[in-house]
Each structure stands twice: as C-alpha cells, then as structure tokens.
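# Take a look and give me a structure for this.
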Amino acid sequence: MITRRRRPIHATMLAGGLVAGLVTPWTAAVAGAGVGAADGRPLPRVASATLCGDQYVLALADPEQIVALSPHATKPWLSLLADQAATYPRLRPSAEGYLHAGVDMVITNAWTDHATAALLERFGVTVARIPLEDDIDRIAALTRDIGRALGHPARGDALADTLLARIAAARAAAPGRDRVALYLRPGGGTAAEGAYVATLMDAVGLRNQATEAGLSGWSSWSLEQVIADPPDLLVTSFFDSPHAGMGQAFGDHPAFTTRAATIDRIEVPGAAWVCGGWILAEAVEALTEGLEALNAREAHP
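Presented below is the predicted three-dimensional model:
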C-alpha cells in the first residue's frame, strides 16, 4: 500500500503574486455579502455547519471572524484542517445556536438544513450554500466566491489557482497510465463518472472500473466483485477511520484483505476529498504522488 499524507495548503502562505481568475456567480446571497479589510467595512462573523464549510472557513477567514465550526471539525480522518480547528467552538447546526452566537454568515451544504437556513435568512443572516459539485472549474469559481464573501478575495484566488494548477499538472503527467482502478470506502462505497473522486481519477489518467461497469455518481461495489474481477489498482480512503471495520462490507474483512494484498493500492487520506471543495488540490496531489511512486517501483522492481 502506498500512503501519502502531506501538509495542507495554507491560504495565507499562497495569497501573494497570483493571477486572478474569472469569477462565476455563486448565489445572490454570497455575491452580495462580499466585505473586506480593504474597504474598511467589518469582516463578517462566520460559522460553519458542515465539514466542507469548515475547510473553507479555516483556510480563508481570519481567526477572529470564526464563531464556530461543525461538530466533526476536529476529527482527523474527516477534516483536513483538524489541528487548526481544535481552538474554535463547535456547534450542532441550529438556527437558535447561530443566532445566539451572533453570526453574520453561516456556510452549509446546499442539500441539507433547508429549514434552518430559511430561518436564519429571515433574521438577516447570510447563508452560503455549497453545492455538490464535480466540475473543477466551478469548484474553483466557488472558492473565489467564498473568499470574496469572507472579505479575503486574494486567499480565495490563491486556493482556486492552486487547485487548477494541480489538476492541469496531473492531466499533463497522466501518471495513471490507463490502469483500471476502483475507488473504495470501507462500507463498499465507490465513485463513478459524475462524482468528484471520479473526476480526479480521470485527471491522473486512470480508467474507472465503476464507470466502465455502467455506474454513475456515488454508488456501491460488492466484496464479491472485488474478488471475482479485481482492478489493476485500488484507490482507497477512510480505512483509517476508527469505524472502518465495524460491520462494514470491506473494513477488516479477511476475504478483502487477502485479495487486496495482491492488488496495487494507493490510500488517499479521506479528509483530502471529504467534499468537492478546494481541498481536492490535496487529493489530486496525493493521488499523483502515489502513482508516481508506483511507477518508479515498477520501473525498478
């Protein structure tokens, strides 16, 4: 198994000297929420209701802007920036909790907490909804928009530019070499065309076994399929979770571990692609470096 963990990007280290990209409108709420240190207006006090929101808030906001993070923000197998999250309060998402904390903005998922979001907006709180997205250009545009909404457009541009540059480099190098690969989580989950994990697998030059089997988006794969028709490469994530072996389809199942021992495998930290945000820059880097190490090993067995 090739496991790769790297220090995550820190936006403030990347903010200078980068070329600004084209900003695509996100939502009317966020487009109208842009404030910043440059214009002298106060920066918004922000809370995150989700893991994806945590990654954006921690990377882009000033510490004094951060009112609260999600309940899972400090779990290292889920949050890329878990260490940074440890110093901030964590709230269970609720309109009452956020209003009591005096937030100006809440970042959440576009597909959850609709009632909470609507109530917050009634009380004048800006709600920034992050969509489930697999298109890299749109993810980059979203990242710029969030940076602008938090009052730090240069930081948003930095993360977006890094994401685009790493994807472009992966496509140019194509270290996957047309291997048939299967993405797996301990519960048997996989990703086919239409899921951002599959987008990154395509970017590095891998053939996606789940896509070729006719699946789309987030789907599932059986233990029997792995044993009967193993891929050239397993791309796995979340097997380091403390819950990975508890009643799961794969986890520590002896049939899987025996078969997997005969297949090349790259473990991408699950926290690097727990959502379709700027953190995918870390995921594609981990995947690229894992493939490069595998190529080097094959060249010099």
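
# alpha carbons only for contacts and neighbour counts from here, please
Fine.

# And the helices in the stretch 1-150 of the chain, which stretches?
Secondary structure of the stretch 1-150 of the chain (DSSP state H, counting those that start in this stretch): helices at 11-14, 28-31, 51-60, 82-85, 95-101, 114-122, 136-149.

# need these in a markdown table with mean neighbour count and distance to R171, can you?
Formatted as a markdown table, the helices of the stretch 1-150 of the chain follow (neighbours: other C-alpha atoms under 10 Å; distance: least, C-alpha to C-alpha, whole Å):
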| stretch | mean neighbour count | distance to R171 |
| --- | --- | --- |
| helix 11-14 | 16 | 22 |
| helix 28-31 | 15 | 32 |
| helix 51-60 | 25 | 25 |
| helix 82-85 | 17 | 29 |
| helix 95-101 | 15 | 42 |
| helix 114-122 | 15 | 37 |
| helix 136-149 | 24 | 12 |
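
# how about the ones you listed, which one is nearest P71?
Among the helices of the stretch 1-150 of the chain, the nearest to P71 by C-alpha to C-alpha is helix 51-60 (8.4 Å).

# what's next to that closest one, contact-wise?
With contacts defined as C-alpha atoms under 8 Å, 6 or more residues apart in numbering, helix 51-60 is touched by 10-12, 46-48, 66, 69-70, 72-73, 78-81, 84-85, 107-109, 130, 143, 146-147, 150, 152, 155-156, 274-279.

# To check against the first, give me the structure of this:
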Amino acid sequence: MLRLARYIPIRGSLIGLTLGVTAVGACSAQQSEPTTGTQIGSTSLCADSYLIALAPERIGALSWQAGSELSTADDAMAQHPRLWASREILVGTNMALVTGPGDPSFGREDMLDLTWGEDFETVRMNATVLSEQFGVDISNFESALASLSSLPRPDPQPRVLYLSRSGGSAGPGTFVDAVITAAGGLNVNTTPGWHTPTIEHTLQFDPDLIVTSFFGSHYAGVSDRAVRHSALRHYLADRPRVEIPGKLWPCAGPGLIEATRQLNTAITAL
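Alright, predicted model coming up:
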C-alpha cells in the first residue's frame, strides 16, 4: 500500500490549482493578481511534471508518486513532503496547490482549473495560466517549445508506430500522435484515440520506426502482450525501435518537448 512519505501540516488558506477539463478563461478571471513567491504543492503525477519543469524553486510538496519510475523528480526533489487529494491533508496546507484531474475541490472557492488535453497547445495554455496565476517565469519553456519547429524533418516523412508494453497504441487526437508529428514522423496508426489493436492488426502495420514506452520491468502487468507474445516480440526485434521514457509523458505536460527531441533524433538516424 502506498503511504504518505512525509507531510508537514501548515495552518492557513489554500489556493487550489486543478488539472481538469474546465475552460481556463472563466477561471483566470477569478484570480486577478498573481500569487508570487509562495510555495506550490502538487497532489498528482501530471501536476508534478508542470511544477518540476516550470517552477522547481517554488516546490513546497510533490505528489505521493514523486520519485517513482513515472516521475521526473530527481533524488533531491523526491525529498519534498508528499501530498495527495485528501481533505485531512489539504485542509491545513497554506501553499498553493496543483491537483490532478478529477480530484475533489473539498469546497474550496479559490480554484484555478488547467485544461486537460492531448496536444502542445494544451501544454502551452496550462503553462501560461500557471505563470499568470503564480508569477512563474516560463520564458525558457516558451523558447524550448518554439525550438521544436527548427528540428530537422526528413522528406518523405518516416512512418512511425507507437506501442506500449501492453500492446496499446495511439492514433490521431492523442499527445503521442502530436509528438510523432512534431518530431517529423507520420503516424501509421490512423484510428483515433488510445486503443489496443488486435495482434493481427498490429502485425499489418509496416512502420519505419517503432516508438515504445513503459517497457521496463517495473511496468509489468497481466496484459504485457508486447513482451510476451512471440509474434509481437519478433515484430519489434525486426524493426528500428526507440524507447521513450514513460516519465516524460504520463500526461500532456512539458515532458512532451524532450520526448519530441528524442524521437526526432531516432527519426533522423534512420
């Protein structure tokens, strides 16, 4: 059972910042002045990724998942107190908070919702809102995001297929598809959304490069078709392949920038 690693209660008010599906514009109007200088805590892995990338010096606490294989927190960051969306824990916390999609608000009125999405524009929007609300400097992030347009792009575009350890794949409308496009590739999976094709369907794809992720043993599960099924193992072994660390994209967050760079390097090396 996962337990709270370290929690320091601090009596005071709470500003909730939630990664959700609510439109940003209406919520931004509720907060007219940026909350600069205050520490910020997180209760979710996805929210962690934004704080670690955009405001590492402002981190007051990270989620209970910080330090796991899916976390970008280094050893020092993983020593921060841990939080999760529990009324008992959050009621006495006076740091601003980034909470995960679907987490309850516990009746808090001071709340800013970031948009949950599947593309770079969503990441840009969330970063902008975080900057405006908490006075975070995102100039380095903006430069890094803009630099993706200058990556080398082979012509014709290499055909790319994404596969997870379970044999899952991603088509249009997913952040994996957005990364493939930004990296200069062409997604051979044209079925929209996240899904798990049949093994027969997967074997019919003829990509120039396979992108895998979450293939480490720490992601083992009962549905590990891509590592257990002999036909899929041979399929993977017979084609160029690049493994993108799962911690870069537990959601559509700032890690998509580095995922794009790594994929582009593999594409240009074909």
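
# re earlier: show me how to select, in PyMOL, the buried members of the contacts of helix 51-60 of structure 1.
Buried members of those, defined by 16 or more other C-alpha atoms under 10 Å, are picked up in PyMOL with:
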select buried, resi 11+12+46+47+48+66+69+70+72+73+78+79+80+81+85+107+108+109+130+143+146+147+150+152+155+156+274+275+276+277+278+279
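
# Would you verify that V242 of structure 2 is located in a strand?
Yes: applying DSSP: H, G, I helix; E, B strand; the rest coil, one finds V242 of structure 2 inside a strand.

# Identify the residue of structure 1 aligned to it.
In structure 1, the residue matched to V242 of structure 2 (TM-score structural alignment) is I266.

# how much space between its match and G187 of structure 1?
In this view, I266 of structure 1 and G187 of structure 1 are 17 Å apart by C-alpha to C-alpha, to the nearest Å.

# Mind checking which of the two has more residues around it?
Neighbours per residue, other C-alpha atoms under 10 Å: of I266 of structure 1 and G187, the larger number sits with I266, 24 against 21.

# Identify the residues contacting that one.
The neighbourhood of I266 of structure 1, defined by C-alpha under 8 Å, 6+ apart, consists of 1-3, 233-236, 287, 290-291.

# Now the aligned residue in structure 1 for G67 of structure 2: closest residue in space, sequence neighbours ignored.
Using TM-score structural alignment, the partner of G67 of structure 2 in structure 1 is T74. Closest residue in space to T74 of structure 1, ignoring its immediate chain neighbours: A82 at 4.2 Å, by C-alpha to C-alpha, 6 or more residues apart in numbering.

# What is the nearest of the contacts of I266 of structure 1 to G270 of structure 1?
T236 (8.3 Å).

# Can you get me a residue count around the closest one?
The local packing of T236 of structure 1 (other C-alpha under 10 Å) involves 22 other residues.

# now T35 of structure 2
Per other C-alpha under 10 Å, the neighbour tally for T35 of structure 2 reads 17.

# hang on, it packs against L130?
No: if you go by C-alpha atoms under 8 Å, T35 of structure 2 and L130 don't touch, sitting 10.0 Å apart.

# now the helices of the stretch 1-150 of structure 1 as JSON lines including distance to V204 of structure 1?
Formatted as JSON lines, the helices of the stretch 1-150 of structure 1 follow (distance: least, C-alpha to C-alpha, whole Å):
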{"stretch": "helix 11-14", "distance to V204 of structure 1": "24"}
{"stretch": "helix 28-31", "distance to V204 of structure 1": "33"}
{"stretch": "helix 51-60", "distance to V204 of structure 1": "23"}
{"stretch": "helix 82-85", "distance to V204 of structure 1": "27"}
{"stretch": "helix 95-101", "distance to V204 of structure 1": "41"}
{"stretch": "helix 114-122", "distance to V204 of structure 1": "36"}
{"stretch": "helix 136-149", "distance to V204 of structure 1": "14"}
